[in-house]
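Peer 1: Pasting a predicted model and its sequence here:
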Amino acid sequence: MTDPHPSTDVTFADLGLRTTLLDALAELGYEEPTPIQTEAIPVLLQGRDLLGGAATGTGKTAAFALPLLERLPSAGGPIRTVALVLVPTRELAIQVAEAVYRYGRHLGAQVLPVYGGQPIGRQLAALNRGMHVVVATPGRALDHLERGSLPLDDVEVVVLDEADEMLDMGFADEIEAILAATPSDRQTVLFSATLPPRIASIADRHLRDPVRIQIDATPGDGDGDALVEERAYVVHRAHKAAALGRVLDVEAPTAAIVFCRTRTEVDELTETLNARGYRAEALHGGMDQVQRDRVMGRLRAGTVELVVATDVAARGLDIDQLTHVVNYDVPSSPESYVHRIGRVGRAGRDGIALTLAEPRELRMLENIERRTRRRIARAKVPTVADLRARQIDATVAAVQVRLEDDDELERFRSVLDRLAEEHDLDAVALAAVALVHEASGATDDDVEIPEVAERPRRADRGERRDRPTGLRRAPADGGTMASLYVGVGRGAGVRPGDLVGAIAGETRLSGRDIGAIRITERFSLVEVPADAADEVIAALGRTTIRGRKASVRRDRDRS
């Protein structure tokens, strides 16, 4: 295994990437490689197979995408499929395909996501034109392979991304069939958040003398850790900026650093926060030292409340006034998380560390908890009522402070007397309080931010072993479920994983959205969210389960 703590001074230029890719990374605002990128990219550029333990959010997409883009043929030649990336869900297929395209657009990279739920005719037309990189869910990839529309004879690299998730969803047979159709001398890359024996078994069969990388960090015992209050808010990406503004409105930090992954995100978020009424400044590698010093001087002087920064730009900062550290995204490694939050809670001072986590980043958050051996409390994004209550409290506090200065108040006695001649004193007091409240910068925010139900934590091996065969636990969010009848059962060799894999691979649902499954000899019953039932019925009607077409409908006895 390679060194799990690579130097933090490594740049993308040090990794051996071609200039075109370096230019693309610079345009996207990426300043330095994450630990998984630092370790994996040089290995993959050498053509070695790789078995990597890394969770979502560690930067592993760029870790495999940049080396495979190095293999693209020169522009103008025939387009052939150089790389196949297998992922568990349609959402991840879209995300990975978009990332590969962004990294390789100056190379003319042709990238196609292939997944269920999209008209197959569109995919057939694109594949017929030719694609350099295909990112696919296993079920749809196998479908195209059997149709002869996905030629794999020239594939040089196969990536299995989130392999443990694909196995959990019942895609083991599809993966085996797809790998068997690729050249034996291909480069194989396997990434998995966990590395259980079944992953090792796949690696033993399909990887040749792989380099093993486990992104692991043992946080230090930094002084004052106990003084840092850690909280995480689970929120969809579309609502993250609004959620951050709401949290900051309620927290009212004296001084805070908000960490982002890229320069572009820093600039966009700084603009958003300023529009909300905060005094925010950006800090990233695109600024010279004079500009950085000016920003930090303003923060220390109190003329700036928030600094929105990348890790590389904020390295080495120590600010006495800092009360909050905010992770706008879950950090790429536990080590990075500990380093960030260590900027508060120093020298006996209390501090607060806040993290905004998208649902797909929860496994990364749990990985941080395991490595730090600390629970990060989950908190709900403040509601409109919470915000208004906090603003009223701030107004009361401001008026109380002013009331304590009796001498200064006396000079306004004549104003009060004049107003009292025409108005009731209660009305005058209310008008004065309203002016104070409005002058405090209280925002007129009346939009509720949707709450995200956190998925149950992954059961350990013992819990999974004790679970009854053919039965899956119902979702914990209490949502309305519909029971679907699927016309294949044990007689066709169907297992729970086959049904989960078919649904997750062909619809927008993930395995965690699916409820109880009951399999009989001739049919199966599957619970899915009621609002997605029609989508599931249509999708399963277009695909096969264990190689068989099955009738699918709402179960008359249960729906």
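Peer 2: Sure thing, it's come through.
Peer 1: all contacts plus neighbour counts: C-alpha atoms, from now on.
Peer 2: OK.
Peer 1: Now do the SS call for Val526.
Peer 2: Reduced to three states with DSSP: H, G, I helix; E, B strand; the rest coil, the structure at Val526 is strand.
Peer 1: ok, it touching Ala516?
Peer 2: Yes. Between Val526 and Ala516 there is a contact at 6.1 Å, judged by Cα atoms under 8 Å.
Peer 1: Just want to know which of these two has more residues nearby.
Peer 2: The neighbour count for Val526 versus Ala516, taken as other Cα atoms under 10 Å, is higher for Val526 (24 against 17).
Peer 1: Can you name the residues that contact that one?
Peer 2: By Cα atoms under 8 Å, 6 or more residues apart in numbering, the residues touching Val526 are Ser483, Leu484, Tyr485, Val486, Ile514, Gly515, Ala516, Ile517, Arg518.
Peer 1: Return the residues in contact with the third one.
Peer 2: With Cα under 8 Å, 6+ apart as the criterion, the residues that contact Tyr485 are Phe523, Ser524, Leu525, Val526, Ser551, Val552, Arg553, Arg554, Asp555.
Peer 1: and the next element down the chain from the helix or strand harbouring it?
Peer 2: With secondary structure defined by DSSP states H and E, Tyr485 is part of strand 481-486. Once the chain leaves strand 481-486, the next helix or strand it forms, by DSSP H and E, is helix 496-506.
Peer 1: try this one side by side with the last:
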Amino acid sequence: MDPMDDERDTSATFEDLELRPELLAALSALGYEEPTPIQQEAIPPLVEGRDLLGQAATGTGKTAAFALPVLQQLTAHRRDKAPVALVLLPTRELAVQVSEAFHRYGKDLGARVLPVYGGAPIVRQLRSLESGVDVVVATPGRALDLLNRGSLQLGDVVTVVLDEADEMLDMGFAEDLEAILAQTPETRQTVLFSATMPRRLDSLARRHLRDPVRISIAREKTAAGEAPRVRQTAYVVPRAAKPAALGRILDIEAPTAAIVFCRTREEVDSLTETLNGRGYRAEALHGGMSQEQRDRVMGRLRGGTADLLVATDVAARGLDIDQLTHVVNYDVPSAPESYVHRIGRVGRAGREGVAITLAEPREHRMLKTIERVAGSPISVQTVPTVADLRARRLDLTRGALRETLLDGDLDGFRVVVESLADEFDLMEVALAAVKLAHEAGGAAEDDAEIPQVTFRPDSGTGPRTGGRDGGGPPRRSAGGPAARLFVGLGREAGVRPGDLVGAITGETGLTGRDIGAIEIHQRFALVEVPEPAADEVISALKATMIKGRKATVRRDKA
């Protein structure tokens, strides 16, 4: 594309995309002035009815990119009962967000949009389907449930959208997606959006998309068009020092709101308690919590009564928090794609976001792999020292005092200063006032130095591959090769990753860190364990109960 094309694209408007008046009015009322790059590229071919395969990170405007074409083709104030569009996505939170977007854009068309997800009363969803809907926005599990009940009819569907498709595969929804797509007309338009393109996803696209338009949109750049708005930093920290190091880094960074990602729910609970002990307002979010508890936590974060969310990847999927300034990886993610998804949550709407990773000395190669996949450098630093922390706290005190001086309205305190000036030098009075203000900031003294370490240059550690996208032979990020085990129970038996981790760690000498990628299918599961421990794990799992049932366990033949 030549520079003239670039200039023409950046000046495009929604009117140029020839959207119907009702949509233009809704967009104008919402304050949207011009389409984002992904909307410019995706809307015209989608309105023409083409299939589309789009690679786009969170925050690029992809919801409107598929919602507006669906609404463009919708009959206004339609009365038929069966839906004409189906949007499938991985989580309840994302279903609610996308559904609300459809409502906002399609208000003047009388669009009937139904979010369908687990954890909500199914009776209400059944009633809405019976009354008639135009667009169903669903998680795969609940959509399949309604299909099996005969309540969701997909015979009239014109467009199917798979949003965050890589996340759906990671969560084990591959079989559900196949079953749902089999119930839709072969003539349908299929749209697939994903932040990453693992091999399994490419295979899904080849089976279900016909001659698709392919687009790839990077995260937005700064106004100068140079660097991403996410500052990416890694701190090299010994494992035992991670809680103290995280607290100190957060003290230095002073985030408005942050998500700290942990690997396990036990780590989430432990770290939340530690951070609250340091004076932070931290909330835990993991799969062991009810939907009501999750909603309460998110309400506190969005309402400003909490500033840190400590979460597992699965629990945080689909969350969109406007005031989020920092994302912290408490561990280096084993899958580079997870890192891409995490940092996509910050650096939006012109604000700089910050991505922080705590890396152990042996994790150099994993970090380099993430840099290559993410396509941007990660600055490696050592943990701030006690001196750094004290200097930062003094900076904050200086800033607070300067704001107070600029605000004025200090006459009520003049009598105090004048009376003390008769006895002490004015400089001494000011120093005492600064000391009181500094100590009133509530920051506890932190005199413990954290060991300064660097990466091990000749570490044999490599990134874990052959993970949830199923590609390649299994390898471990530490400790040599892995064995992939077949477990003869899956989603049908209610098995979740945590059940397998618990069964293995409870019956063997392995810890959660030793267990690799886990895939949960409808009737079976695959789990990676260190090769030297494979036979022990097989024997232990055969002798124990998983979800109250005995399971066939063997090495995977694939």
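Peer 2: Sure thing, it's come through. Bear in mind the structure is a predicted one, so any value in this text is a computation, not a measurement.
Peer 1: What would you report as the TM-score here?
Peer 2: Superposed pair, TM-score by TM-score structural alignment, normalised by the length of the second structure: 0.52. Supporting alignment: 370 aligned residues with a Cα RMSD of 5.8 Å.
Peer 1: coming back round to it: whereabouts in the second structure does the strand holding Tyr485 of the first structure align?
Peer 2: Under the alignment (TM-score structural alignment), strand 481-486 of the first structure falls on nothing in the second structure.
Peer 1: Please tell me how far that strand is from the chain's geometric centre.
Peer 2: The chain centre lies 30 Å from the centre of strand 481-486 of the first structure; the measure is Cα atoms, centre = their mean, to the nearest Å.
Peer 1: same check, this time on stretch 91-105 of the first structure
Peer 2: Worked out by Cα atoms, centre = their mean, stretch 91-105 of the first structure lies 14 Å from the chain centre.
Peer 1: So which residues make contact with it?
Peer 2: The set of residues that contact stretch 91-105 of the first structure without belonging to it, under Cα under 8 Å, 6+ apart, is 21, 24-25, 61-62, 65-66, 69, 86-87, 109-115, 134-137, 508.
Peer 1: Give me the range in the second structure that it lines up against.
Peer 2: If you align by TM-score structural alignment, stretch 91-105 of the first structure falls on residues 93-107 of the second structure.
Peer 1: Also stretch 16-24 of the first structure?
Peer 2: Aligned by TM-score structural alignment, stretch 16-24 of the first structure corresponds to residues 18-26 of the second structure.
Peer 1: Also stretch 118-128 of the first structure?
Peer 2: For stretch 118-128 of the first structure, the aligned range in the second structure is residues 120-130, judged by TM-score structural alignment.
Peer 1: list the buried ones in the matching stretch?
Peer 2: Taking 16 or more other Cα atoms under 10 Å as the neighbour-count basis, stretch 120-130 of the second structure is seen to contain the buried residues Gln125, Leu126, Ser128, Leu129.
Peer 1: list the contacts for Leu204 of the second structure?
Peer 2: By Cα under 8 Å, 6+ apart, Leu204 of the second structure lies in contact with nothing.
Peer 1: can you tell me which residue in the first structure aligns to it?
Peer 2: Aligned by TM-score structural alignment, Leu204 of the second structure pairs with Ile202 of the first structure.
Peer 1: Now do that match against Val135 of the first structure, distance only.
Peer 2: For Ile202 of the first structure, the distance to Val135 of the first structure under the criterion Cα to Cα, to the nearest Å works out to 20 Å.
Peer 1: so the helix or strand containing Leu53 of the second structure matches what in the first structure?
Peer 2: Counting by DSSP H and E, the secondary-structure element that holds Leu53 of the second structure is strand 52-56. Counting by TM-score structural alignment, strand 52-56 of the second structure lines up with residues 50-54 of the first structure.
Peer 1: what comes into contact with that stretch?
Peer 2: 36, 40, 43-44, 60, 188-195, 203, 207, 210-215.
Peer 1: do the same with stretch 8-24 of the second structure
Peer 2: Identification of contacts with stretch 8-24 of the second structure by Cα under 8 Å, 6+ apart yields 33-35, 37, 40, 43-44, 68, 71-72, 105-106, 108-109.
Peer 1: Just send the residues you listed back as CSV, with distance to Phe524 of the second structure and secondary structure too.
Peer 2: Conversion of the contacts of stretch 8-24 of the second structure to CSV gives the following (distance: Cα to Cα, whole Å; DSSP: H, G, I helix; E, B strand; the rest coil):
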residue, distance to Phe524 of the second structure, secondary structure
Glu33, 49, coil
Glu34, 48, coil
Pro35, 44, coil
Pro37, 42, helix
Gln40, 43, helix
Ile43, 40, helix
Pro44, 42, helix
Leu68, 39, helix
Leu71, 39, helix
Gln72, 42, helix
Tyr105, 41, helix
Gly106, 41, coil
Asp108, 47, helix
Leu109, 45, helix
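Peer 1: Name the nearest of those residues relative to Ala258 of the second structure.
Peer 2: Minimum separation from Ala258 of the second structure among the contacts of stretch 8-24 of the second structure (Cα to Cα) is found for Pro37, which lies at 27.7 Å.
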